[in-house]
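Visitor: Pasting the sequence and the predicted model now:
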Amino acid sequence: MTNQVQRYGQQDVQILKKESLYSGFFNMVKYAFKHKLYKGGWSEVIEREIFERGHAIAVLLYDPNLDEFVMIEQIRIGAFPTSESPWLLEVVAGIIDEGETAENVCRREAEEEAGVKIKNLTKALSYLSSPGGTTERLHIFVGEVDATQAQGVHGLEYEGEDILVHRVSATQAIEWIEQGKVDNAATLIALQWFTMNKQKVLDLWENE
């Protein structure tokens, strides 16, 4: 095959206008833009409303001694229309504030949401959560923790967080994926990536 993959880049897009539609905890921006076409020339002006919520981390907490994950459960109102329960089984996650590093957010959120401290931290990958409608990029990490310290209810009251901590065996977590009990993107991606790269991560931690 001779098709060139990703032949275009940022230089092949013209941002003509950015208009703020809403500014609050999150922002909504209307873009007007043109882009190069595969058949040659330029597109007509396209307008899209884009949700801008910043960028975030998600960290899969794992205890290699017990072969257990530390996961959390909390309500997500966005799941209400399509889920039997809007209380989701998730990995720890959080938004990267200005001046913070992704690694610092992983460690902060692990303590705030799960009550555990991260010993070793490994970057897995990053992905765009829904690039047709938001600029958000999510960075996935795996963190080594002591699962015996994970218990109780956590979260920041002023942010309305009510987070229940679970210790989950690696086998149980995979079964939850197969049963559809884990159905949010960050958790699915983190668990599947770790399953494929487990030995590499454990070797890295052993040498640190």
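Guide: Yep, it's here.
Visitor: rest of the way, CA atoms for contacts and neighbours
Guide: OK.
Visitor: count of neighbours near residue 58?
Guide: When neighbours are defined as other C-alpha atoms under 10 Å, residue 58 has 26 of them.
Visitor: close enough to count as contact, it and residue 139?
Guide: Yes - using C-alpha atoms under 8 Å, residue 58 makes contact with residue 139 at a distance of 6.3 Å.
Visitor: then this one, side by side with the first:
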Amino acid sequence: METNMRGVDEPDRRGRTGLDRVGRDLTGNPSVRVVDVEVLSSDWHVTRATTLEVRNDDGTWSTQRRETYDRGNGATVLLYDRERRTVLLTRQFRFPAYVNAHPDGMLVEAVAGLLDEDAPEVAIRREAEEETGLVLGEVEHVFDAYMSPGSVTERLHFYAAPYTDPGRGGTRAGLVAEGEDIEVVEFDIDEAVSEIGRTIIDAKTIMLLQWAVLTGPFAP
């Protein structure tokens, strides 16, 4: 499909071209053939419409069109103090939540961010320092997960790491240049778990807290 969309033949604002070729060479599933890829938007992230041919159970083929939002992959980390039974989280404004019925858009979350071409562990160390001021020591990879696989391509790498700074809660951090104003908040682990579904409604944070009490540092 001919188009003059930035990111196809001419560079987008991140200097990328050829964004319409992503997915065309996939061969892992013989029942799926990529027919066409159209770049719908390319600002900082990329939205594509991909036309697929999919083989059904009866052997017939159907044509489908799927939109995907590609923001890159990310990483998140649960900071914990096993001895004090605490976790260190953040509170910050999230406009997508605010515009979709959250009362004030202020979400309590585990530290997280996009990889931005870094390896996952490198990225999460960077994000932890930016969002909490902590320099991490030992970091444990917990699992990976696709957070919204119906439309978002992002794969999130989950980590956990100990911290030993009881005075960090109540401080503020974040990159001013990126508009970040982040409050660092410390929770007792039992309190944090009890707040799931109430003040803690962020999916990655819920997953890490549940891991922490089931098989992680606070497991029985």
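Guide: It's in. Predicted model, so just to flag it, every value in this text is computed and none were measured.
Visitor: TM-score for this pair?
Guide: TM-score of the superposed chains, computed with TM-score structural alignment, normalised by the length of the first structure, equals 0.86; 191 aligned residues with a C-alpha RMSD of 1.8 Å.
Visitor: Please report the distance of the equivalent of residue 162 of the second structure over in the first structure from residue 184 of the first structure.
Guide: Under the alignment (TM-score structural alignment), residue 162 of the second structure maps onto residue 144 of the first structure. Relative to residue 184 of the first structure, residue 144 of the first structure is positioned 22 Å away (C-alpha to C-alpha, to the nearest Å).
Visitor: Now do the helix or strand encompassing residue 199 of the first structure: everything it contacts.
Guide: Per DSSP states H and E, residue 199 of the first structure falls inside helix 185-206. Outside helix 185-206 of the first structure, the residues that touch it by C-alpha atoms under 8 Å, 6 or more residues apart in numbering are 58-60, 64, 90-91, 120, 122, 124, 129, 138, 140-142, 173-174, 177, 182.
Visitor: Can you select the buried ones from those residues in PyMOL?
Guide: Remark: buried members of the contacts of helix 185-206 of the first structure, expressed as a PyMOL selection using 16 or more other C-alpha atoms under 10 Å:
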select buried, resi 58+59+60+64+90+91+122+124+129+138+140+141+142+173+174+177+182
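Visitor: check contacts around the alignment partner in the second structure of residue 28 of the first structure.
Guide: Mapped onto the second structure by TM-score structural alignment, residue 28 of the first structure lines up with residue 47. If you count contacts by C-alpha under 8 Å, 6+ apart, residue 47 of the second structure has them with 39, 40, 41, 67, 68, 69, 70.
Visitor: can you put these in JSON lines and add distance to residue 213 of the second structure?
Guide: Shown next, in JSON lines, are the contacts of residue 47 of the second structure (distance: C-alpha to C-alpha, whole Å):
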{"residue": "39", "distance to residue 213 of the second structure": "43"}
{"residue": "40", "distance to residue 213 of the second structure": "42"}
{"residue": "41", "distance to residue 213 of the second structure": "41"}
{"residue": "67", "distance to residue 213 of the second structure": "37"}
{"residue": "68", "distance to residue 213 of the second structure": "34"}
{"residue": "69", "distance to residue 213 of the second structure": "33"}
{"residue": "70", "distance to residue 213 of the second structure": "32"}
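Visitor: So which of those wins on neighbours?
Guide: Of the contacts of residue 47 of the second structure, residue 39 is surrounded by the most neighbours, 24 neighbours in total, counting by other C-alpha under 10 Å.
Visitor: In a strand, it, correct?
Guide: Yes - per DSSP: H, G, I helix; E, B strand; the rest coil, residue 39 of the second structure lies within a strand segment.
Visitor: Run through the strands of the second structure in chain order.
Guide: Taking DSSP state E as the criterion, the second structure carries its strands at 32-42, 46-55, 61-70, 74-81, 86-93, 106-109, 111-114, 140-146, 155-162, 172-173, 182-188.
Visitor: In the first structure, point out the residues matching the fifth one.
Guide: The aligned range for strand 86-93 of the second structure in the first structure is 68-75, by TM-score structural alignment.
Visitor: contacts for the matching stretch?
Guide: With contacts defined as C-alpha under 8 Å, 6+ apart, stretch 68-75 of the first structure is touched by 60-63, 86-92, 113-114, 147, 150, 161-170, 173.
Visitor: once aligned to the second structure, how far is that stretch on average?
Guide: Following superposition, stretch 68-75 of the first structure is found to deviate from the second structure by 0.4 Å on average (mean C-alpha distance after the TM-score superposition for the first structure).
Visitor: and stretch 142-152 of the second structure, which stretch of the first structure?
Guide: The aligned range for stretch 142-152 of the second structure in the first structure is 124-134, by TM-score structural alignment.
Visitor: Burial check on the equivalent of residue 210 of the second structure over in the first structure, number of neighbours?
Guide: Alignment note: residue 210 of the second structure maps to residue 192 in the first structure; criterion TM-score structural alignment. For residue 192 of the first structure, the neighbour count with other C-alpha under 10 Å is 14.
Visitor: hmm, back to that, and the strands of the second structure, which is most packed in?
Guide: Highest mean neighbour count of the strands of the second structure: strand 74-81, a mean of 25 (counted as mean count of other C-alpha atoms under 10 Å).
Visitor: Can you work out which other helices and strands pack against that one?
Guide: Other elements packing on strand 74-81 of the second structure under the criterion 3 or more C-alpha pairs under 8 Å, 6 or more residues apart in numbering; DSSP states H and E are strand 86-93, strand 111-114, helix 120-132, strand 155-162, helix 203-214.
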